[in-house]
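Asker: Have a look at this prediction, sequence included:
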Amino acid sequence: MIYQRSSALFAEAKKVIPGGVNSPVRAFNAVGGDPIFVKEAKGAYLYDEDGNRLIDYIASWGPMILGHAFEPVVKAVIEKAKKGTSFGMPTEIETQLAELAVSMVPNIDKIRFVNSGTEACMSAVRLARGFTGKDKIIKFAGCYHGHSDSFLIQAGSGAVTFGAPNSPGVTQGTAKDTLLAEYNDLASIQTLVKANKGAIAAIIIEPVAGNMGCIIPTDEFIQGLRTLCTQEDILLIFDEVMTGFRLGKGGAQEVLGIDADILTFGKVIGGGLPVGAFAARSEIMGHLAPEGPVYQAGTLSGNPLAMSAGLAMLSELNSKPEIFNSLAQKTEYLHQGFEKVLNAKGIPFQINRFGSMLSVHFTEEPVIDFASSAKGNNETFKKYFHGMLDKGIYLPPSAFESYFLNDALSYADLDETISALEGLSL
């Protein structure tokens, strides 16, 4: 394919934007070459500035679960924009989206809207510390909870791709309050809890990880984590920015059968507009200002355009829960097709899949945590990524990212994708 205009636009962008992008993974540093500049998108397809059509497997990193330019969302945003784009005052639609989200998700009474997943996770940790009166948190190597200082300790995804999981600018004072455990390793958490008895406010985790590939928690691990938090009076925070309203109406909590104490959301809850949220039972949320002493605010929080997009998206998912089965079946179909092709090629690989999330790892070992994910053959991944791109398939440009399927994908699209892989020389 020809990407002359994308390359020219990237050269121009680098003159005025650091690295030419506004989020690092977009720069293609992990796979080489210049990034693709998108002109428009519809359904399952991206159309770039050179006129190429690409089958999309990132869905804007998750939110486009029903495909691009989904008509009810587009219509809702247009109609709301005609009435004003921001007020800095309460609006009825904030309550409507809050009521719908609370009705769909288990174990929450109240929700606070913010503007990004990063902001949601940052606020959730502050709330946990304020509620418990403790300072330390535990996170997991390879899990990404946004770029707030507390989380840039082996952060996964973009941080790993760029070789700086401990980012300059994060102070030692901040880092000392973040303890690092290993995903799917309950003993690593137990050791930290024992060594920091009574000092841990919260454990934050991606219940199904998506930033070191798609990593699935074992039952023993995730159940043990809930039990340990209850026993030690530690709040369990599920970062459902990726999994919320994607794995099911009630997200990972519902699918895994685990009740977290605080939840964070993003992506799908905004229908493609910048929205984040955090939620918990009333006892915890009552500590937030203006009810309580834990301060959190945002001028554009609850923005009417974002709320209208989120309400349209969640209304569709709530009224048609069969969408989640449809997505899971399509993801399984792609998994089986890829597995058959890669087995025939005799290439070491692992495919992880959960619901509509999937990742391909070029390694012989099962991928269960950050360390095993990092063992993948990145040179093979580069050939795979660019080979698929040349055939009109847009995959995540990093081996540490999950695919996010959207329900606009047809089985013909999936077959085209599988055929593209079959034609690659890896």
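Answerer: That came in fine, so what should we check first?
Asker: Every contact and neighbour count from this point should use C-alpha atoms.
Answerer: Will do.
Asker: Look up how far Glu283 lies from the residue nearest the centre of the chain.
Answerer: Geometric centre of the chain, nearest residue: Met242, 3.1 Å, by Cα atoms, centre = their mean. Separation of Met242 from Glu283 (Cα to Cα, to the nearest Å): 25 Å.
Asker: same thing with Ile222?
Answerer: Taking Cα to Cα, one finds Ile222 at 24 Å from Glu283.
Asker: So these two - more neighbours on which side?
Answerer: Ile222 (22 against 10; other Cα atoms under 10 Å).
Asker: where does that one land in three-state SS?
Answerer: Following DSSP: H, G, I helix; E, B strand; the rest coil, Ile222 is assigned to helix.
Asker: Is Pro217 in a helix, a strand, or coil?
Answerer: coil.
Asker: In space, what's closest to it - neighbours in sequence excluded?
Answerer: Asn184 (5.9 Å; Cα to Cα, 6 or more residues apart in numbering).
Asker: Just give the number of residues close to that neighbour.
Answerer: 21.
Asker: what residues are up against it?
Answerer: Counting by Cα atoms under 8 Å, 6 or more residues apart in numbering, Asn184 touches 217-218, 221-222, 368-369.
Asker: Can I get the buried part of those residues as one ChimeraX selection?
Answerer: Buried residues within those, by 16 or more other Cα atoms under 10 Å, are selected in ChimeraX with:
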select :217,221,222,368,369
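Asker: JSON lines for the contacts of Asn184, including distance to Val114?
Answerer: Shown next, in JSON lines, are the contacts of Asn184 (distance: Cα to Cα, whole Å):
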{"residue": "Pro217", "distance to Val114": "28"}
{"residue": "Thr218", "distance to Val114": "31"}
{"residue": "Phe221", "distance to Val114": "30"}
{"residue": "Ile222", "distance to Val114": "27"}
{"residue": "Ile368", "distance to Val114": "32"}
{"residue": "Asp369", "distance to Val114": "30"}
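Asker: Between the contacts of Asn184, which sits nearest Ala124?
Answerer: The closest of the contacts of Asn184 to Ala124 turns out to be Ile222 (Cα to Cα; 19.7 Å).
Asker: got another, please set it beside the one above:
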Amino acid sequence: MWTRGYGSLWWSSRPLRACGIHACANWHNGEVPTERSADLFQRARRVSPGGVNSPVRAFKAVGGTPRFMTSGEGAWLTDVDGNRYVDFVGSWGPMLLGHAHPQVIAAVQEAVARGTSFGTPAEPEVALAEEIVERTSVESVRLVTSGTEATMSAIRLARGVTGRDRVVKFAGCYHGHVDPLLAEAGSGVVTLGIPGTPGVPAHVTADTIVLPYNDVDAVQAAFAEFGGQIACIITEAAPGNMGLVPPAPGFNAALARIASEHGALFISDEVMTGFRAARAGHWELDGQREGWAPDLVTFGKVMGGGFPSAAFGGRRDLMEYLAPAGPVYQAGTLAGNPVATTAGVTTLRLATPELYTDLLATSLRVRELVGEALVGAGVPHVIQAAGTMFSVMWGVTDPVTDFAGAQRQDTAAFAAFFSSMLDQGVYLPPSAFETWFVSAAHDDAALTTLSEALPAAARAAARALDDRP
């Protein structure tokens, strides 16, 4: 059937239902079956640390049994126990079009049939690089396989170009698990309450200068003291790993200016926001509008269409420092994988300007529904956004502008809200410090399920706040 949502037309082989595969009565009675997920989690813990391959998936911050998913279609996920959920994680951003979009699946199937990896150049990697260059400020791109690899490589390039060692980053910004950038990081580091960076020698972070986010004065002071030693400033274009904390107006522009004045490079991390916050990434929302561009940019998530793929790029003169054109070495056996790049370029070509207009409308509607429910239950909160991306700050009443503010959230209120939503068939990021994602496949049925689940979840959050000591 064809259904029309807030995004593009979506084909489904079966009618969309507001309830899961299991009878709705199971959910209403609080009897959501999780036996198979629990069994898999026990098996996983015997062979994997914590039973997961990325920490937030373990549900430590929210409690309960992590759900092991078996399939996704459109805006919906199905777990191994047969429960069905409206998905607001979207594989942490890549599912811009929804799960298993038929055109992406068809393109990937054709690519797989031709071979899964060659270890040589192939046309899809050129097409994906061209698409990235066409959309963004960068002139040249190097493909890699993860966002961590992209930021690690961009910093190596900045150090190689400038001949300097120090790096400026901001508390609460997460740039992957690169050793020197784990200092005061967001994402799973803050979700799990990990103090410092165990396993990272002190000398590795000695050249990392950590500053409060959105504080231009602190940046100027750091450059006044260490200007001739700083290779680069790196920041998330709009931080989404301490909750969504948008840059203050002119903040990114100030970073670009200060870096340039001192001979350093400005690296904008768009691994999360790239092609997700807007068609050209968050740069479209400030840089393109204000007439400035970062020196280097990192990308990931959406550009892989759900496959492991990432990139870094920037001005051509800087990128030409990379081997084999220049002396800064960087390489990757599976970089530019033909299946991953096919998925990525197909996704980006389907992500038209009209799709982003619809995606923003969906995001705005979800924010309205969530806000109305929380206000109705008397839950203090702030909803913060950057383009199509947003998050809820729990138990606060003023806008959050930095990591210290984000850490004042009431995580118990979120955990109660999360568990109630999960039991009612809505899958949210299992952390108060992560961003919500919508897709072009979130249609009326998906939003109805969300709307019906919100009142009980908001009341659960209110009770958690009332139970605070």
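Answerer: Thanks, I have it. Since the structure is predicted, the reported quantities are computational estimates derived from the model, not experimental observations.
Asker: ok, which stretches of structure 1 are strands?
Answerer: Secondary structure of structure 1 (DSSP state E): strands located at 38-42, 45-48, 53-56, 110-114, 136-140, 178-181, 200-205, 235-240, 262-265, 276-280, 350-354, 357-361, 393-394, 403-404.
Asker: For Pro63 of structure 1, which of those is the nearest?
Answerer: Of those, nearest to Pro63 of structure 1 by Cα to Cα is strand 403-404, at 8.7 Å.
Asker: residue range for that closest one in structure 2?
Answerer: Using TM-score structural alignment, strand 403-404 of structure 1 lines up with residues 436-437 of structure 2.
Asker: residues making contact with that stretch?
Answerer: Stretch 436-437 of structure 2 is contacted from outside by 88-90, 92-93, 363, 388-391, 428-429, using Cα under 8 Å, 6+ apart.
Asker: now do stretch 332-345 of structure 2
Answerer: With Cα under 8 Å, 6+ apart, stretch 332-345 of structure 2 has contacts from 104-105, 107-108, 111-112, 116-119, 121-125, 127-128, 131, 143-145, 302-309.
Asker: got the buried residues for that stretch?
Answerer: 334-345.
Asker: Out of those, which comes closest to Val204 of structure 2?
Answerer: Closest to Val204 of structure 2, out of all of the buried residues of stretch 332-345 of structure 2 and judged by Cα to Cα, is Ala335, at 26.3 Å.
Asker: Show me what that closest one lines up with in structure 1.
Answerer: Under the alignment defined by TM-score structural alignment, Ala335 of structure 2 is paired with Ser301 of structure 1.
Asker: how far away is that match from Arg129 of structure 1?
Answerer: Distance from Ser301 of structure 1 to Arg129 of structure 1, by Cα to Cα: 22 Å.
Asker: now swap in Gln154 of structure 1 and tell me
Answerer: With the distance defined as Cα to Cα, Gln154 of structure 1 ends up 21 Å from Arg129 of structure 1.
Asker: Can you verify my assumption that Leu255 of structure 2 contacts Cys232?
Answerer: No. Between Leu255 of structure 2 and Cys232 there is no contact under Cα atoms under 8 Å: 10.0 Å.
Asker: so what's in contact with the two at the same time?
Answerer: Residues within reach of Leu255 of structure 2 and of Cys232 at once, by Cα under 8 Å, 6+ apart, are Phe266.
Asker: more crowded one of the two?
Answerer: Legend: neighbour count by other Cα under 10 Å for Leu255 of structure 2 and Cys232, higher for Cys232 (30 against 24).
Asker: ok, that one - contacts?
Answerer: Shown in contact with Cys232 of structure 2 (Cα under 8 Å, 6+ apart): 155, 158-159, 166-168, 259, 264-267.
Asker: try Thr264 of structure 1
Answerer: Contacts of Thr264 of structure 1 (Cα under 8 Å, 6+ apart): 117, 120-121, 124, 237-241, 276-279.
Asker: circling back: who are the neighbours in contact with the residue nearest to the centre of structure 1?
Answerer: 62, 210, 265-268.
Asker: and if you look at Arg135 of structure 2?
Answerer: Counted by Cα under 8 Å, 6+ apart, Arg135 of structure 2 has contacts 279-280.
Asker: Please repeat the previous calculation with a cut-off of 10 Å.
Answerer: Contacts for Arg135 of structure 2 (Cα atoms under 10 Å, 6 or more residues apart in numbering) come out as 274-275, 279-281, 284, 348.
Asker: what two of the contacts of Thr264 of structure 1 are the furthest from one another?
Answerer: Farthest pair in those (Cα to Cα) is Ile237 and Gly276. Separation: 14.8 Å.
Asker: so which of the contacts of Asn184 of structure 1 hold up in structure 2?
Answerer: Listed in the original numbering, the contacts of Asn184 of structure 1 still in contact in structure 2 are 217-218, 221, 368-369 (both residues aligned by TM-score structural alignment, their matches' Cα atoms under 8 Å).
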